Each structure stands twice: as structure tokens, then as C-alpha cells.
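K.L.:
sequence and predicted model, in that order:
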Amino acid sequence: MSSDQQPVDPTKPDLEESTNVAQAHEEVNRNAAAASREQQLRENGLEPVSIWIMIAGFIVAVIGGSVLLSSENLFSYDEFVKQDYVRGEFSRGEDSPLLAAAPDAYMKKGAALYKNCASCHGTGGAGTAGVFPPIGGSEWVEGSGVVPALVIMHGLTGPIDVAGSSYNGAMPAMADGWSDYDIAALIYYIQNSFGNKVGEVFSPEQVAEIRAISKEIGKKPLTAADLKPLLDKKFEAAALKPETMLDLKTGEVVDAGE
């Protein structure tokens, strides 16, 4: 069988009549340029940092470093610390007490102790009509701290008038085994909660005066008649200053210099 097809000459391009040689050549050049750019890419896809950017960054670092080092006050201790400042010592030892200002310590401790009273006087200090008197707005609570302290220590029996209403619910002694801290904290709490705002921060010396009065009374429940003369009782000892720091656990006064 004969064929009109001519053998292909491998030394010459096999071009069809429709092939545009100029376009084909331009396409080859574009592909070669793209391949050359791809060879310059890093594995993470970023192009190499320009040498000019590196030079500029180096110049900025040199200038910034020289400015910092030439500043006399930038790292000066005397420039930024107040005169006569002394850094307080801080200890993480297990024996280090947790401290709080006396009013905060008393409120925290007193709130915990008041749970013993809430079943009768209510969580909001409103009392029970005709039986247990309210804590809030009570003239017996807002008067001298001696009165509520003695009621806590001795209990109360017989009728009592509070804020124009009569009550006749017996109250047992509540403070057997209580510390001075417990007594001072509960008095402060009830005198400064439920709308009461007395503010006196009782000192250990004042609690000692209360205990002396209690000792004279003896072990018996009190009546309204027993308490009435003490409504205006003034302490001889001074109260604590509000900024006085107390050990939250023991209620002991902590010297600021310790």
C-alpha cells in the first residue's frame, strides 16, 4: 500500500500550516520566565527578603539602641521610685497571717456568726412578729454596744418593746466559749447591717469592759429592765481605728511595723 505522507525530518520542527511561529516562540519565553520565578520561591511560599529591607532594619536597630543607651534617666531607679520608698517584705510562708482592716474582718466574721441568730431574727434581720424582735432599726442594737453584747452572752427573758412593738420570745445565751473576737465581730455586724449604721469598731479593751459587766451580773438571763440603764453606756477604752489591721483567723491586732 502506498502513502502520500512524507517521513518526518527530526531535525526540523513538525509544524502545521496553521501554526503561528511568533506566538509559539512568545509562549515558550513566558513559560520559561514563570519557571525561573518558581525556582526562587522558598518552601513556605515567601519570596526572599530584599537586601535593602535587611539594611534598613539594621539601621533602625542601631539608631534605636544608641538612643536607649544614651538616655541617662530611662533606666534610673531614682527617677521612677519615690523618695524614702522602702519595699515591704512579702512572705509566702504557711505561718504568714491573712490580714484585713478591722471593719472588713468583723463583717466577714460577724456574718458567719449571725447564722446562729437568723433562725429567730431572720436572714434580713426583720425578726418574727410578736415573738422575736427585729435587729434592723432596733434602739437596743443601735445604742451602746454593751447591750447587744450582754444579750448575746446572757440571753433575754420577758417582754421587750422594740421600735414601738412588743415582743416576748425568750432568747438563750449564745456566746458560751466565744472569743473576744467573736463577740466584737457579731456586735459590729449587727450594728452595721440591716439598715443600721453605727460604725464603732470595738477594741479588745472594750470587750474586756463588757466581760467585766457580765461578770458582775452573774449567770442569769437579762430582762429589758436590766438592759435599759445600759443603753447609754460609754466605753472607757478607745475603739479601734478603721485602718487597724487584724489577723482574720484570730482577730489579733497586727502592728503595721511587723
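P.N.:
Cool, the structure landed. Numbering: from 1, shown residues only.
K.L.:
drop to CA atoms for contacts and neighbour counts, all remaining ones
P.N.:
Noted.
K.L.:
my read: residue 166 touches residue 224, true?
P.N.:
No - using C-alpha atoms under 8 Å, residue 166 makes no contact with residue 224, being 11.4 Å away.
K.L.:
helices or strands up against the helix or strand residue 190 falls within?
P.N.:
In the assignment (DSSP states H and E), residue 190 maps to helix 180-191. Counting by 3 or more C-alpha pairs under 8 Å, 6 or more residues apart in numbering; DSSP states H and E, the packing neighbours recorded for helix 180-191 are helix 102-113, helix 139-142, helix 146-154, helix 204-217.
K.L.:
in the second one, what's buried?
P.N.:
Counting neighbours by 16 or more other C-alpha atoms under 10 Å, one finds that the buried residues in helix 139-142 are 140, 141, 142.
K.L.:
the residue lying closest to the last one once chain neighbours are set aside and residue 184, how far apart?
P.N.:
The shortest distance from residue 142 to any residue that is not its chain neighbour, by C-alpha to C-alpha, 6 or more residues apart in numbering, is 5.9 Å, and that residue is residue 191. Shown here: residue 191 relative to residue 184, a distance of 11 Å by C-alpha to C-alpha, to the nearest Å.
K.L.:
so those two - more neighbours on which side?
P.N.:
Each of residue 191 and residue 184 has its neighbours counted (other C-alpha atoms under 10 Å); residue 191 has more, 26 against 22.
K.L.:
so the more buried one makes contact with residue 140?
P.N.:
No - counting by C-alpha under 8 Å, residue 191 stays clear of residue 140, with 9.9 Å between them.
K.L.:
putting a second one here so we can go through both:
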Amino acid sequence: MSSTTDMARQRAAGRAQIAARTLRTDRWWLPPLLNVAGLGAWVIYATVRAFMQNWYFVPEYNYLTPFYSPCVSNGCVEQAAHFGRFLPDVWFLPYAAISLPFLLLFRLTCYYYRKAYYRAFWGSPPACAVAEPHGKYTGETRFPLILQNLHRYFFYIAALISLLNTYDAVKAFIKEDGSFGLGLGNIILVANVVLLWLYTASCHSCRSIIGGRLNHFSKHPLRYKAWVQVSKLNGKHMQLAWSTLASLAITDAYIMCVSAGWFSDLRIVG
């Protein structure tokens, strides 16, 4: 067999030998660009708010922003510190320093977010059928990306934090004077919690935990039904990922505005 034939077969088995980076003619660069803008804007907003240490609680209606829950710093307002105050009040330590790192790690290791920021910020690859600019690719087999495998454990912690957010939303129905109240803030808090639970339940790790390690679904009908429902949610994981970023920002911004006195809460009852 000639060397020319061997070379042709080797090329056929690998990546297409074309000079252009891609043959796509559509606007393949638009989704990565939108991801950079959206994720970048959210990170900037969340970072500023986490370290602002102000306008996070409305005592009259028990509104606590999820960015400060649980509020465990000595600088927290006493009514907002539902689980005590034991962390030092220093500018570089967020009031919710216990929960925020784990929530960040949960989202950072999320399967969808990996795809989004790998493509948007690292260009690895920037889009399907578009060659990446990196000369070497090791995947998630080396430090630090090998730590992405801890996602399942961050899922457990995120579920516990969602319980805290649920507690905050329920507690907000009891006003400062002990009476029942309902306002626009309550609706926003509940909507945010519902979206957070849907996002958490749609996680790939949740789907694996519910349906994994089963050889026969027929022997586990309840787990099978739960797996089917979680699988349906899993198909909406991307939409829920973005929806929860929006709901978190909206919830925090609304509570900040009411707490700062920029406008009053729209009350429905009480």
C-alpha cells in the first residue's frame, strides 16, 4: 500500500483538513457573545450586592434577599439573623458567607454553565463545528477542572440552601407585628423559590441520583416515575438556569429598593 493512501486514510479518520476555522455561514458567534454579556453582567451585579452589606432586609415585612441568606455576620440586623450571628463583621466577608461559596460552586460546576462559560469565555470550542483556538485539550482530567466532578456534592448543599430560601419566603408572610401580610414582595420571593427548586431538581446530578444504579425500572416504579418527571425538567435545564439568574437579581433588586425607601411595597393584604 502506498504512503499516499495511508496518509489519506489518516486524514479521513481525524478532523477535516480545511484551512478555514469553520464552514458555518450563520451567526455562530452570537450565542457565546450573549453568554459573555449575560453572565458577566450578573456576576458584576451579584458581587457588588454581596459586598454592599446594606439594603438587604425589610423589617416591617420580613423580606430578606436571597443574596444575604442566611445572614450570619455580626453586622446583620438582628431580625434578619434567623440562625444567629457568629461571623466577624469585616468588609471582605459577605454577610451570607456560609451559603454563597457553595451556591457559586454549584452553578460553576453545573453541566449547562460549564458549556456556557467554556464556549463564551474560553472558546473551547466557541460553537459546534468551529475549531477552538487552543492547541492542546485535556478536558476535565487535570487540576483545576477535575474538581468539576464534585458537582454532585454541591447539589446536596444547594438543596439545603433552597430549604433556607423557602423558610425565608414563608417567614415573610408574617409581618413585624406578628400579623399575616401579603404584598408584591411575597409573590416575588415565592416565585423565586419555586424557580430555584425547579432548577435544582432539573440538575443532571438529581436525575442521576433518582434513576442511577437501577438495573430494572420495573422493580422500582416510584423511582421510575420520579425519574421521568426529573428527566422532563432536565430538558429545560438551560432555560431554568437563566430564569433563576433573572429571578435572583429581580428579587434582590426589589428588596433593595424597598429597603432603601426608593418605593413602597405594593400591599395586597396588611
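P.N.:
That came through, no problem. Because the structure is a prediction, the values reported are computed rather than measured.
K.L.:
and the TM-score between these chains?
P.N.:
These two chains, once laid on top of each other, score a TM-score of 0.24 by TM-score structural alignment, normalised by the length of structure 1; 112 aligned residues with a C-alpha RMSD of 6.5 Å.
K.L.:
which of the buried residues of helix 139-142 of structure 1 sits closest to residue 56 of structure 1?
P.N.:
Ranked by distance to residue 56 of structure 1 (C-alpha to C-alpha), these are led by residue 142 at 76.0 Å.
K.L.:
okay, that closest one and residue 187 of structure 1: tell me how far apart.
P.N.:
10 Å.
K.L.:
residue 58 of structure 1 too?
P.N.:
Using C-alpha to C-alpha, residue 58 of structure 1 is found at 71 Å from residue 187 of structure 1.
K.L.:
show me which of those two is the more surrounded one.
P.N.:
Comparing residue 58 of structure 1 with residue 187 by other C-alpha under 10 Å, the one with more neighbours is residue 187, at 25 against 12.
K.L.:
what about residue 100 of structure 2, how many residues nearby?
P.N.:
Counted with other C-alpha under 10 Å, residue 100 of structure 2 comes out at 20.
K.L.:
and for residue 34 of structure 2?
P.N.:
Neighbourhood size, residue 34 of structure 2 [other C-alpha under 10 Å]: 13.
K.L.:
ok, and it, which helix or strand is that part of?
P.N.:
Applying DSSP H and E, one finds residue 34 of structure 2 within helix 30-52.
K.L.:
tell me the contacts of residue 150 of structure 1?
P.N.:
Taking C-alpha atoms under 8 Å, 6 or more residues apart in numbering, we find residue 150 of structure 1 in contact with 210, 214.
K.L.:
how near is it to residue 80 of structure 1?
P.N.:
Taken as C-alpha to C-alpha, the span from residue 150 of structure 1 to residue 80 of structure 1 is 54 Å.
K.L.:
go on, residue 245 of structure 1?
P.N.:
29 Å.
K.L.:
more neighbours: those two, which one.
P.N.:
residue 245 (22 against 10).
K.L.:
ok, and the closest non-adjacent residue to the more buried one?
P.N.:
Nearest non-adjacent residue to residue 245 of structure 1, counting by C-alpha to C-alpha, 6+ apart: residue 101, 4.4 Å away.
K.L.:
cool, and residue 224 of structure 1?
P.N.:
That would be residue 160: by C-alpha to C-alpha, 6+ apart, it lies 5.7 Å from residue 224 of structure 1.
K.L.:
surely that neighbour touches residue 166?
P.N.:
Yes - Residue 160 of structure 1 is in contact with residue 166 according to C-alpha under 8 Å; the separation is 5.8 Å.
K.L.:
between these two, who's got more neighbours?
P.N.:
residue 160 (20 against 15).
K.L.:
which elements pack onto the helix or strand in which residue 226 of structure 2 is found?
P.N.:
Using DSSP H and E, residue 226 of structure 2 sits within helix 221-234. Applying 3+ C-alpha pairs under 8 Å, 6+ apart, one finds that helix 221-234 of structure 2 contacts helix 184-201, helix 204-211.
K.L.:
right, I'll leave it there.
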